[in-house]
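Asks: here is my input; please provide its structure:
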Amino acid sequence: MSGARWLMAAAFLAVLGGNIAGPAPAEVSIPRGAIPQAIPGALSVMTYNVAGLPFPVALNRTSSLQEIGLRLANLREQGTQPHVVLLQEAFTPEAKSIATLAGYRYVAFGPAAADANETDRTAMPGVFRSAASFIKGETIGKWQDSGLVVLSDFPIVRTAKMAFAPDACAGYDCLAAKGVLVTWIRVPGASKPVAIANTHLNSRKATGVSIARADMAYAEQCREVRAFLGRVVNRDTALVFGGDFNIGHFANRIALTTGPAPLVPGGQEVIAQETGAAPPRPVNADLKSVIKRGKDKQFFRAASGTSLTLTDVRVPFGIAAGGFKLSDHLGYVADYRVEPIQ
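Replies: Take a look at the predicted model:
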């Protein structure tokens, strides 16, 4: 699900019974334990919208979220766990605890509600702001954090986060402090840390407002993403940028993310790269489902003097394995090689 409609109901429940958001977690937690052995230069990144929505809007999510953590732990036992996991819609404590269940040693959290609520920064034109709807959740502030979490087996040496301007949103999405979380991760065999970013952009029809209004907010969010990444991630740093981009198959949103001014200049997109490989690689039902939805993406770009090569794409918890019982998204893993150019 988009995670939008439940936020409006949750907000009004919060007004009646207290804010549903729990205390903000630490910026980066580092549990004890040694870094697992890894093949130098190997990096695997999973993007996964886990639909971690709170009661009473989402029912019986605790067991599914725990199952996600346990399945990731099972991959770890087999030595096939993704090195880095990007979670979206990890709003609840149960969703955030996936990191502990799965055995990840390093965890970073995205923007909190306060990061957006404590600024008077505006981004949208006055005519857009004047049409803001209270009943659609556009004028009552942020009631939830971004839902963004990055889990890593490798050390997170630095983080940066940005919440979109409070008015750079449309409809029910305005109740969450959406934005971007960037982590710099020390990948074994890489000469310098790799920047790995996570985001969740404004939904479209699920906002509850007009598509034109949702698309205006989406365009502004893309502008803020480009400016933020351009400021904090220099071209000498390799970048993997994943998340729920809510692109779908809509030409205007495709143009905003991959057109003349792409979110990752000089980058490639995993699904396009995988399906356009020569010779063609087989596309199974799980990957076809990801392609059909068109929302979960990873963009990647090498650092100067290095190569960042996509070697495989896999869906660990696919349709036959009950993936849609865990979440309404299928999380997928992209395997990369980071190597110096000889």
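Asks: contacts and neighbour counts: CA atoms only from here.
Replies: Fine.
Asks: the nearest residue to Ile156 once chain neighbours are set aside - how many residues pack around it?
Replies: Once flanking residues are discounted, Ile156 sits nearest to Ile185: 4.6 Å by C-alpha to C-alpha, 6 or more residues apart in numbering. Neighbourhood size, Ile185 [other C-alpha atoms under 10 Å]: 22.
Asks: ok, Ile185 touching Ala195?
Replies: Yes: when contacts are counted by C-alpha atoms under 8 Å, Ile185 is listed as touching Ala195 (6.3 Å).
Asks: another one to check against the first:
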Amino acid sequence: MEKKIDVELNAVRKTFGSNVVVDNFDLKIEQGECISFLGPSGCGKTTTLNMIAGFLDPDGGEISIKGKRMNGVPSNKRDLGMVFQTYSLFPHMTVAENVAYGLKLRKMPKAEIKDKVRKILELVKLPHVADRYPKQLSGGQRQRIAIARALVIEPSLLLLDEPLSNLDAKLREELRDELKRLHKETGVTTIFVTHDQEEALYLSDRIVVLDHGKVEQIGTPWDIYNRPASEFVHTFIGKSNRLPGTVRGSANGGMAVQTDAGFVLEAFADGRTFTTGESVVAYVRPEKIRLTESGALADTVRAAGTIRQLSFLGSFVECEVEVGSALVTVRMQMQDGLADYTAGRQVGLTWNPKDVFVFPRKEQ
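Replies: Okay, here's the model as predicted:
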């Protein structure tokens, strides 16, 4: 059964003076989806969220929520909840009063308000702080209360504007888990704005990657990471080894790239067309590379080099290998035998050509 479309953006555009902040944005969000707007500062993600919320009017295009045109409709008439990175709780109100605020504005009976506040505080696992004031809560607790206040009105759409950015790493991870649980339990359609790729990959059903006001790619987290539509998407999401070079010709159903570093790299074109002699940039992610003995069979080793540095990062180790004139980063999960790899050791590197992405080299 085809899902309903909760939010639709059709050729939405926003400018500030001569600066085009959002350019021709098209998007359909299904009921119950969690969508992330991901990109660097200034890419247009928060501006787009503010247009959906009704805080800004688009200069062109149309925004619809639940099939109704929203252009010109004030924010308080859009049936949405919003959570900001700064919590925005009323300091003079208790937690229960903060959460109840939106319900009181809707003139709901007191008994019903009390029941809804109790249930939503249980949902965010904070029923014991109902009588406290915001200043008596930790940062993580305050943000969960802000989320509870947005959810208690049972909005058709939840908007989250970088809600985890003010928290330390451990709290951010805990609240990220909490957001995923809450989305699963409530089923509310959610738009999540972030510049943090891990948050977007973890929380989203789909991700919209933005750059300079334009949509670079819309896809599932798996597609965004493993099938990037552009060089920008590939380099913005995750870490990768950048290896400029020249197309030497075809090889084993793909192509061979003579890298500037001095070794040949096999890659699949992945639907792109390149010509022999074309200047390109090849990328291979650190976790897609494996270290082998330097004397391994020639057909299994893609390149050979010398370990220059190892960095212990908990569950994995990052290893820098000098290959020709390039330093190639390899990321390895902790396992037996890893201690045998030390600085100065000669090693072979191997990877699947399907894991190598090639893009035309741009003028610097």
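Asks: would you pull the TM-score for this pair?
Replies: Aligned and superposed, the two chains score 0.31 in TM-score terms (TM-score structural alignment, normalised by the length of structure 1); 167 aligned residues with a C-alpha RMSD of 6.1 Å.
Asks: against Val240 of structure 1, how distant is the residue nearest to Ile156 of structure 1?
Replies: Using C-alpha to C-alpha, to the nearest Å, Ile185 of structure 1 is found at 11 Å from Val240 of structure 1.
Asks: overlap of the contact sets of the two?
Replies: Residues touching both Ile185 of structure 1 and Val240 by C-alpha atoms under 8 Å, 6 or more residues apart in numbering: 194-196.
Asks: tell me what whichever helix in structure 1 runs longest is packed against?
Replies: Across structure 1, the longest stretch assigned as helix under DSSP state H is helix 211-232. Judged by 3 or more C-alpha pairs under 8 Å, 6 or more residues apart in numbering; DSSP states H and E, helix 211-232 of structure 1 is in contact with helix 251-258.
Asks: show me which helix runs longest in structure 2.
Replies: Longest helix of structure 2, by residue count under DSSP H: helix 169-186.
Asks: contacting residues around Ala11 of structure 2?
Replies: Listed by C-alpha under 8 Å, 6+ apart, the contact set of Ala11 of structure 2 reads 23-26, 60-62.
Asks: and it, how far is that from Leu157 of structure 2?
Replies: With C-alpha to C-alpha as the criterion, Ala11 of structure 2 and Leu157 of structure 2 are 21 Å apart.
Asks: and Arg301 of structure 1, how far from Arg253 of structure 1?
Replies: Distance, Arg301 of structure 1 to Arg253 of structure 1, using C-alpha to C-alpha: 20 Å.
Asks: after the longest helix of structure 1, which helix or strand is next?
Replies: Following helix 211-232 of structure 1 in sequence order, the next helix or strand is strand 239-244 (DSSP states H and E).
Asks: can you give me the helices for the stretch 101-250 of structure 2?
Replies: Secondary structure of the stretch 101-250 of structure 2, counting by DSSP state H, counting those that start in this stretch: helices at 110-123, 139-151, 169-186, 197-203, 221-226, 231-236.
Asks: possible to save the ones you listed as TSV with mean neighbour count and distance to Ser311 of structure 2?
Replies: Listed next are the helices of the stretch 101-250 of structure 2 as TSV, based on neighbours: other C-alpha atoms under 10 Å; distance: least, C-alpha to C-alpha, whole Å:
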stretch	mean neighbour count	distance to Ser311 of structure 2
helix 110-123	16	41
helix 139-151	23	31
helix 169-186	15	20
helix 197-203	18	21
helix 221-226	17	24
helix 231-236	18	21
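Asks: got these as TSV, with distance to Asp211 of structure 2 columns?
Replies: Below are the helices of the stretch 101-250 of structure 2 laid out as TSV (distance: least, C-alpha to C-alpha, whole Å):
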stretch	distance to Asp211 of structure 2
helix 110-123	36
helix 139-151	28
helix 169-186	24
helix 197-203	14
helix 221-226	14
helix 231-236	8
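Asks: of all those, which lies closest to Asn50 of structure 2?
Replies: Asn50 of structure 2 lies closest, by C-alpha to C-alpha, to one member of these: helix 139-151, at 15.8 Å.
Asks: list the helices and strands that closest one packs on?
Replies: Checking 3+ C-alpha pairs under 8 Å, 6+ apart, helix 139-151 of structure 2 ends up next to strand 80-83, helix 95-105, helix 110-123, helix 169-186.
Asks: tell me which residues touch Thr292 of structure 2, please.
Replies: Counting by C-alpha under 8 Å, 6+ apart, Thr292 of structure 2 makes contact with 301, 347-350.
Asks: if you set the cut-off to 6 Å instead, what comes out?
Replies: 347-348 (C-alpha atoms under 6 Å, 6 or more residues apart in numbering).
Asks: so it lies in a strand, does it not?
Replies: Yes: counting by DSSP: H, G, I helix; E, B strand; the rest coil, Thr292 of structure 2 is found in a strand.
Asks: what about Arg337 of structure 1, helix or strand, and which?
Replies: Secondary structure from DSSP H and E places Arg337 of structure 1 in strand 332-340.
Asks: show residues contacting that strand.
Replies: Outside strand 332-340 of structure 1, the residues touching it (C-alpha under 6 Å, 6+ apart) are 41-47, 306-315.
Asks: now that strand and strand 239-244, what's the angle there?
Replies: 170 degrees (axes from the mean of the first three to the mean of the last three C-alpha atoms, to 10 degrees).
Asks: list buried members of the contacts of strand 332-340 of structure 1 by neighbour count.
Replies: Buried subset of the contacts of strand 332-340 of structure 1 (neighbour count, 16 or more other C-alpha atoms under 10 Å): 41-47, 306-310, 313-315.
Asks: out of these, who's nearest Ala102 of structure 1?
Replies: Met46 (13.1 Å).
Asks: which strands and helices sit next to the helix or strand harbouring the closest one?
Replies: Secondary structure assigned from DSSP H and E places Met46 of structure 1 in strand 42-52. Counting by 3 or more C-alpha pairs under 6 Å, 6 or more residues apart in numbering; DSSP states H and E, the packing neighbours recorded for strand 42-52 of structure 1 are strand 84-90, strand 332-340.
Asks: tell me what angle the longest one forms with strand 84-90.
Replies: Right, the one you point to is strand 332-340 of structure 1. 140 degrees.
Asks: and Glu62 of structure 2, what is it in contact with?
Replies: Taking C-alpha under 6 Å, 6+ apart as the criterion, Glu62 of structure 2 is in contact with 9-10, 12.
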